[in-house]
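Asks: Give me the fold of what follows.
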Amino acid sequence: MSTQQSDAFAQLGIALLVAIAVVYLVMVLTFGSLLQPLILLISIPFAATGALGLLRATNTPLGVPALIGMLMLVGIVVTNAIVLIDLVNQRRRAGVPLREAILDGAAQRLRPILMTAVATVFALLPMALGLTGGGVFISQPLAIVVIGGLISSTLLTLVLVPVLYSLVERFRDRLRRRRRAPAPVLPGEPAAVEEPRESPWTEPETAPLPVVPGVHGRVGDRSGRALRGVEVSLFDTAGELLTTTETAPDGTYRIDVDGGGEYVVAARSGEREPVAELVTVNGGPAWYDLIVDGPGAATGVVRDPAGHGVVATVTLVDDRGEVVAAGRTDAAGRYELRDVAAGEYHLLVAAAGSSATTRVTVPATGSVTTEVDVPAAPVAAPN
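Replies: This next block holds a predicted model:
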């Protein structure tokens, strides 16, 4: 190896280290964490393994073009891990337990990641096969390195990155619990009581909260009406169900826990949209109120061309063709379909001798009003 080649290798090695450092700093600023970017950088050794393996399989020497391909891989392979972990973080911020967030994120990002990798590999195949004419000695090693690194890093990233993320997050959760666990009370000292979080509803005076760690609160809708019989569940941050209870007639619930830490409290009631919130419990009870949206409703009027109300059958159908709700209008043509989950539906109206179809969007709470005009019924020709 000549001195010029040695200098080129040394400079590219430094450039590779600088690229990794820059990518790490950018990810630290993006994720706001020093640990999660390290998980994403695991993709780089996987890429190097595949790149070197394909170079050896094709008997291609490791030269300057191959090192340039390695430099390109630093930014390419980390992208797959970023889009995966970013979605998992979004799910966790929304209150989804760790296991469900990872499974959901991996399922949703699997197809885009594979499609991106396959498209890149096929785009580089002509270069890797030496079909680009002049400059093959430069383009071929570069393409081989990128293809090999992309294949190995993609396959291993989809498996190992979620596993490492789960292990790291579980470890961080255990550390948080230890830090936030209540300090032991020495004999003769009164136990410290944490003030409960303020509630938008007035706390009942007849049911004082005990001085034990727990999650207490009320469940209601956005109008402020308390909801009874709502199922309230408590999960740990690993997604394990700890206990389940139901709200009292005044909408209150109470769940005691063994120790302080972070938990996920979730409420679900029939067709209403479920809600979950990440809560922190210290040495005493914490008050968390939950607002459950929905269900929505579809209302409106069915009229004929003259503007008169029409007695008709009104049916709400989802995109799969399943009937969600159905009913009949009154004498004035008014209809009301209640207990409908939020989403887009087809509103089918069938009157005597005529029909109409329209598209409606039912909100998470409240109702959508749609006026439907049906054409006049055809007049039968005389015999």
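Asks: Please count neighbours and contacts with C-alpha atoms only from this point.
Replies: Fine.
Asks: show me what contacts the residue most central in space within the chain?
Replies: Closest to where the C-alpha atoms of the chain average out (Cα atoms, centre = their mean) is R91, at 3.4 Å. By Cα atoms under 8 Å, 6 or more residues apart in numbering, the residues touching R91 are A101, G105.
Asks: another one to check against the first:
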Amino acid sequence: ENLRDKLALPEGYFFTIEGEFQAQQEATRRITTFSVAILFVIAFLLYGYFRTPFFAIQVLCDIPLAMVGGLVFTYFKLNNISIATLVGFIAVAGVAARNSIMLISHYLHLMQHEGENFTKKMVIRGTKERLVPVLMTALAAGIGLIPLVLAADQPGKEILHPVAVVIVGGLITSTLLGLGVTPTVFYTFGRKAADTAIQNEAPASH
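Replies: Take a look at the predicted model:
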């Protein structure tokens, strides 16, 4: 694009960028458009599930926090964002949302069905009881992707390597932030929303 701006072409000539670059731009635009549309759908579904906007917003806000690791790994290992890295970010977003939903639902379950009050003790208990599933998800996926992370120079791994780098980095922060930020935000700001969700009989996983 810089070259196109500098070239002074004769009348009747024009400069176009095609091939892989053009395809990547079009794919990036499509992924971005679909991602925004899907976020609205996810927000609607989360509101329908928790029956309070606070928890829907909390889950959505946890997603960009979880992507920090993916961005850091991309900066140091890849130096550029491609279609493959965008696919990795989508996967990380799904894991982060799942972890947040699982934790919040379990807190509500403890209050609804096990007689727990909205206390720090309840949040700590709920987090501990969901610690193993969250860690197992991260470890299983992370260990499985390590060979691809280390295969940067191997032929045939040009697409899978960036995906693996982003997912592994994202899994680290989504797990750490999920187990730290989600319980903290829930306990600090979620009392009223938890009462509303329980009154509206929102589903709660055990």
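Asks: what TM-score comes out when they're superposed?
Replies: For this chain pair, the superposition-based TM-score is 0.76 by TM-score structural alignment, normalised by the length of structure 2; 176 aligned residues with a Cα RMSD of 2.4 Å.
Asks: Doesn't the residue nearest to the centre of structure 1 lie inside a helix?
Replies: Yes - under DSSP: H, G, I helix; E, B strand; the rest coil, R91 of structure 1 sits within a helix.
Asks: distance of it from G135 of structure 1?
Replies: 47 Å (Cα to Cα, to the nearest Å).
Asks: And A350 of structure 1, by the same measure?
Replies: For A350 of structure 1, the distance to G135 of structure 1 equals 70 Å [Cα to Cα].
Asks: Between the two, which is the more surrounded one?
Replies: Shown here are A350 of structure 1 and G135; by other Cα atoms under 10 Å, A350 has more neighbours (18 against 10).
Asks: For whichever strand or helix holds the more buried one, enumerate the helices and strands it packs against.
Replies: Per DSSP states H and E: A350 of structure 1 is located in strand 343-351. On a contact count with 3 or more Cα pairs under 8 Å, 6 or more residues apart in numbering; DSSP states H and E, strand 343-351 of structure 1 meets strand 313-317, strand 354-362.
Asks: just the ones you listed: most buried one?
Replies: Across these, averaging neighbours per residue (mean count of other Cα atoms under 10 Å) puts strand 313-317 on top, at a mean of 21.
Asks: In structure 2, point out the residues matching it.
Replies: Counting by TM-score structural alignment, strand 313-317 of structure 1 lines up with no residues of structure 2.
Asks: The counterpart of L108 of structure 2 in structure 1: neighbour count?
Replies: Counting by TM-score structural alignment, L108 of structure 2 lines up with N89 in structure 1. Residues lying near N89 of structure 1 (other Cα under 10 Å) number 17.
Asks: what's near enough to touch N89 of structure 1?
Replies: N89 of structure 1 makes contacts with A101, as judged by Cα under 8 Å, 6+ apart.
Asks: What number of residues are in the vicinity of the corresponding residue of structure 1 for A27 of structure 2?
Replies: Aligned by TM-score structural alignment, A27 of structure 2 pairs with A8 of structure 1. For A8 of structure 1, the count of nearby residues is 15 (other Cα under 10 Å).
Asks: same check, this time on the one 3 residues further on
Replies: Summarising burial for Q11 of structure 1: neighbours were counted as other Cα under 10 Å, giving 11.
Asks: mind checking how far it is from V168 of structure 1?
Replies: To V168 of structure 1, Q11 of structure 1 is 35 Å away according to Cα to Cα.
Asks: ok, A27 of structure 2 - contacts?
Replies: I83.
Asks: Remind me which helix or strand it belongs to.
Replies: Following DSSP H and E, the helix or strand that holds A27 of structure 2 is helix 20-50.
Asks: next structured bit after that helix?
Replies: Next element after helix 20-50 of structure 2 (DSSP H and E): helix 53-66.
Asks: can you list contacts of the next helix or strand after that next one?
Replies: Proceeding N to C from helix 53-66 of structure 2, the next assigned helix or strand is helix 68-77, under DSSP H and E. For helix 68-77 of structure 2, contacts defined as Cα under 8 Å, 6+ apart pick out 80-81, 85, 89, 162, 165-174.
Asks: Next, the buried residues of helix 68-77 of structure 2.
Replies: Neighbour counts over helix 68-77 of structure 2 (16 or more other Cα atoms under 10 Å) mark V68, G69, G70, L71, V72, F73, T74 as buried.
Asks: and what of stretch 22-42 of structure 2?
Replies: Of all the residues in stretch 22-42 of structure 2, those buried under the rule 16+ other Cα under 10 Å are T28, I31, I42.
Asks: do stretch 43-57 of structure 2 as well
Replies: With burial defined by 16+ other Cα under 10 Å, the residues of stretch 43-57 of structure 2 counted as buried are A43, L46, Y47, Y49, F50, R51, T52, P53, F54, F55, A56.
Asks: Next one: the aligned partner of V145 of structure 1 in structure 2 from F34 of structure 2, what distance?
Replies: Correspondence of V145 of structure 1 to structure 2, assessed by TM-score structural alignment: V166. In this structure, V166 of structure 2 and F34 of structure 2 are 20 Å apart, going by Cα to Cα.
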